[in-house]
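Asks: with the input below, show me the fold.
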Amino acid sequence: MKVPAFFVVLVFCATFEKCFCKKPKPPKPSCGYPPSLWCKTLEIATECKVLKQCMELNATRPNPAVPKVEVALYYESLCPGCRAFLVEQIFPTWVMLNDIMDVRLVPFGNAVETQHLEKYEFQCQHGEPECLGNMLETCIMKLVGDMGFLIIFCMEAAADVLTAAQPCVQLYAPSVKWEAIMTCAKGDQGMQLMHENAEKTKALNPPHEYVPWVTINGEHTEELQDKAMSSLFTLVCSLYKGGKPPACTGALKKLDRSFC
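Replies: A predicted model of the protein is given here:
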């Protein structure tokens, strides 16, 4: 999961007895590309006059040839333990290590699936509200894409997961209509997506015994589970095979920085 890149401009003032700043120059004409694409190619970076900044940014990025650490969470939307792990462990770790870490969320958990003709029905451990929460989060991931994780974090961190769903979608994906999410959750698309979650959960080896159930690079052991629950950040850093990012080592990387 990726988030858009942003550029932060720091304004430094010359200080004597008082702080004085030069009058800012008028903004340069737009290069025609959004900031998220400025470092995509050498040509775009040159046109947008951010080549040096992009080179500095790329110097801190891990080697793309080294596989990321995949953390998969099999969970239930209203399970207190699942919510705490997602909000307090997975999301903060992903914020700091998203360059070396991928997150996969599978909301189903201890639910029970039954089939009647061509329809699937679901019974959830925490009742119908949880089934709706699972379905909403599944549909959000399908319809929203990369921003889905931010929306699910927003929901799970709220006092009421279901009440928070619509405003969280409006906050992080304003172009996605809430009606489309509900149509998915109440219709055949959501039913099929939840069936796929059920199949993924049933296919776990070893079979899951509780939630939250964590797999690391497709593997689950009690040792990995314990390490993930106690410090997922440390676990991801230790398992990444490439050069450790500064967030893992605590090291400061000296760069030739420019200031405005």
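Asks: from now on I want contacts and neighbour counts done on CA atoms only, so please keep to that.
Replies: Will do.
Asks: pretty sure residue 132 is touching residue 185, no?
Replies: Yes. Under the criterion of C-alpha atoms under 8 Å, residue 132 makes contact with residue 185 at 7.4 Å.
Asks: can I assume residue 143 is in contact with residue 182?
Replies: No. Between residue 143 and residue 182 there is no contact under C-alpha under 8 Å: 10.9 Å.
Asks: the residue nearest to residue 42 when sequence neighbours are not counted: neighbour count?
Replies: Excluding the flanking residues, the one nearest residue 42 by C-alpha to C-alpha, 6 or more residues apart in numbering is residue 51, at 7.2 Å. For residue 51, the tally of surrounding residues (other C-alpha atoms under 10 Å) stands at 18.
Asks: ok so, going back, which one of residue 132 and residue 185 is surrounded by more residues?
Replies: residue 185 (24 against 19).
Asks: want to put them side by side, so please do this one too:
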Amino acid sequence: MFGRSYVALAAFMLLALSSLPASQQKTIVKGNASCDKLKIGIYYESLCPDSIRFVLTQLPRAYASLKEYIDITFVPFGKAYTKGDPDGDIEFVCQHGQIECEGNRMQSCALSFIPDPDKRAQFVPCVMNGTDPRVLGPKCAAEIGLNYGDVERCYATDEGLNLQLQAQSDTYAIQNPLNFVPTIVYNGDFNQDLQDSSLSDFEGTICRQLPCVSCT
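Replies: As a prediction, this is how the structure comes out:
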């Protein structure tokens, strides 16, 4: 018998595909060639309107149709930065205020406990689909079978701090600061043309980089 998290994920993917207008739905055709998984980094902020739009409208349908060909890393930091002494108290400052910083940290913690890529792809849109990801955290965790107590412990300790410092380091390795949030990076290299096309057609942008797949 399927678990609740499996059923929730299946419903999520079905909704992502069935809600598209017919003109936007793509047919995925697998070729004879094989290809390595495309590594995708999504650098975003928990309260950024453009980040929210991307993870709610672009991510679900692209993941639903192409998940076997991609490996996504979510990095919730964006244009945030730190203040304070590295040997003392460190304060994060976020583009959309303190709640966003708390949302970023919560997501960093949660994602560190979610090894299943399907569940990560379900969790992020779930917590971004509202005005406060901290409030949605427990509900979204329950939907994928994540113990939210682990997330709260991480958040309240240096574990959460260090995860956000790592997110900062990973983000700055792409751009410091990011020119736009979200920033979408393929195989570790930023490309402005791919960035621009990803925001409006993430699925198509992925397809064009996979020699073993065509999308029509």
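Asks: the longest helix belonging to structure 2 aligns to what range in structure 1?
Replies: Ranked by number of residues, the top helix in structure 2 under DSSP state H is helix 158-174. Aligned by TM-score structural alignment, helix 158-174 of structure 2 falls on residues 188-204 of structure 1.
Asks: trace residue 68 of structure 2 over to structure 1, please.
Replies: Aligned partner of residue 68 of structure 2 by TM-score structural alignment: residue 99.
Asks: state the distance from that match to residue 60 of structure 1.
Replies: Plainly put, residue 99 of structure 1 is 10 Å away from residue 60 of structure 1 if you go by C-alpha to C-alpha, to the nearest Å.
Asks: those two: who's more crowded?
Replies: residue 99 (18 against 14).
Asks: surely that one touches residue 61?
Replies: Yes. The criterion here is C-alpha under 8 Å, and residue 99 of structure 1 meets it with residue 61 at 7.1 Å.
Asks: assign the most centrally placed residue in structure 2 to helix, strand or coil.
Replies: With distances taken as C-alpha atoms, centre = their mean, residue 74 lies nearest the centre of structure 2, 3.9 Å away. Here residue 74 of structure 2 is strand, with the state taken from DSSP: H, G, I helix; E, B strand; the rest coil.
Asks: correct me, but it touches residue 42?
Replies: Yes. The pair residue 74 of structure 2 / residue 42 is scored as a contact, 5.0 Å apart, by C-alpha under 8 Å.
Asks: and the next helix or strand along the chain from the longest helix of structure 2, what does it pack onto?
Replies: Where DSSP states H and E defines the elements, the next helix or strand beyond helix 158-174 of structure 2 is strand 183-186. For strand 183-186 of structure 2, the packing partners by 3 or more C-alpha pairs under 8 Å, 6 or more residues apart in numbering; DSSP states H and E come out as strand 38-44, helix 192-200.
Asks: and the ones you listed as JSON lines, adding distance to residue 186 of structure 2 and mean neighbour count?
Replies: Shown next, in JSON lines, are those (distance: least, C-alpha to C-alpha, whole Å; neighbours: other C-alpha atoms under 10 Å):
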{"stretch": "strand 38-44", "distance to residue 186 of structure 2": "5", "mean neighbour count": "21"}
{"stretch": "helix 192-200", "distance to residue 186 of structure 2": "8", "mean neighbour count": "16"}
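Asks: figure out which of the ones you listed is closest to residue 62 of structure 2.
Replies: helix 192-200 (10.2 Å; C-alpha to C-alpha).
Asks: hmm, who's touching the closest one?
Replies: For helix 192-200 of structure 2, the surrounding residues in contact (C-alpha atoms under 8 Å, 6 or more residues apart in numbering) are 54, 58, 183-185, 204-205.
Asks: what does stretch 100-112 of structure 1 give?
Replies: By C-alpha under 8 Å, 6+ apart, stretch 100-112 of structure 1 touches 1, 62, 67-77, 94, 122-125, 134-135, 137-138, 194, 197-198, 200-201, 210-212, 236, 240.
Asks: ends of that stretch, what's the gap?
Replies: End-to-end distance (C-alpha to C-alpha), stretch 100-112 of structure 1: 34 Å.
Asks: and it, which residues are buried?
Replies: 100-103, 105-111 (16 or more other C-alpha atoms under 10 Å).
Asks: check stretch 148-161 of structure 2 too.
Replies: Those would be 148, 151-152, 154-155, 159-161, for stretch 148-161 of structure 2 by 16+ other C-alpha under 10 Å.
Asks: can I get these in TSV including distance to residue 215 of structure 2?
Replies: Output for the buried residues of stretch 148-161 of structure 2, formatted as TSV (distance: C-alpha to C-alpha, whole Å):
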residue	distance to residue 215 of structure 2
148	38
151	38
152	41
154	41
155	41
159	41
160	40
161	41
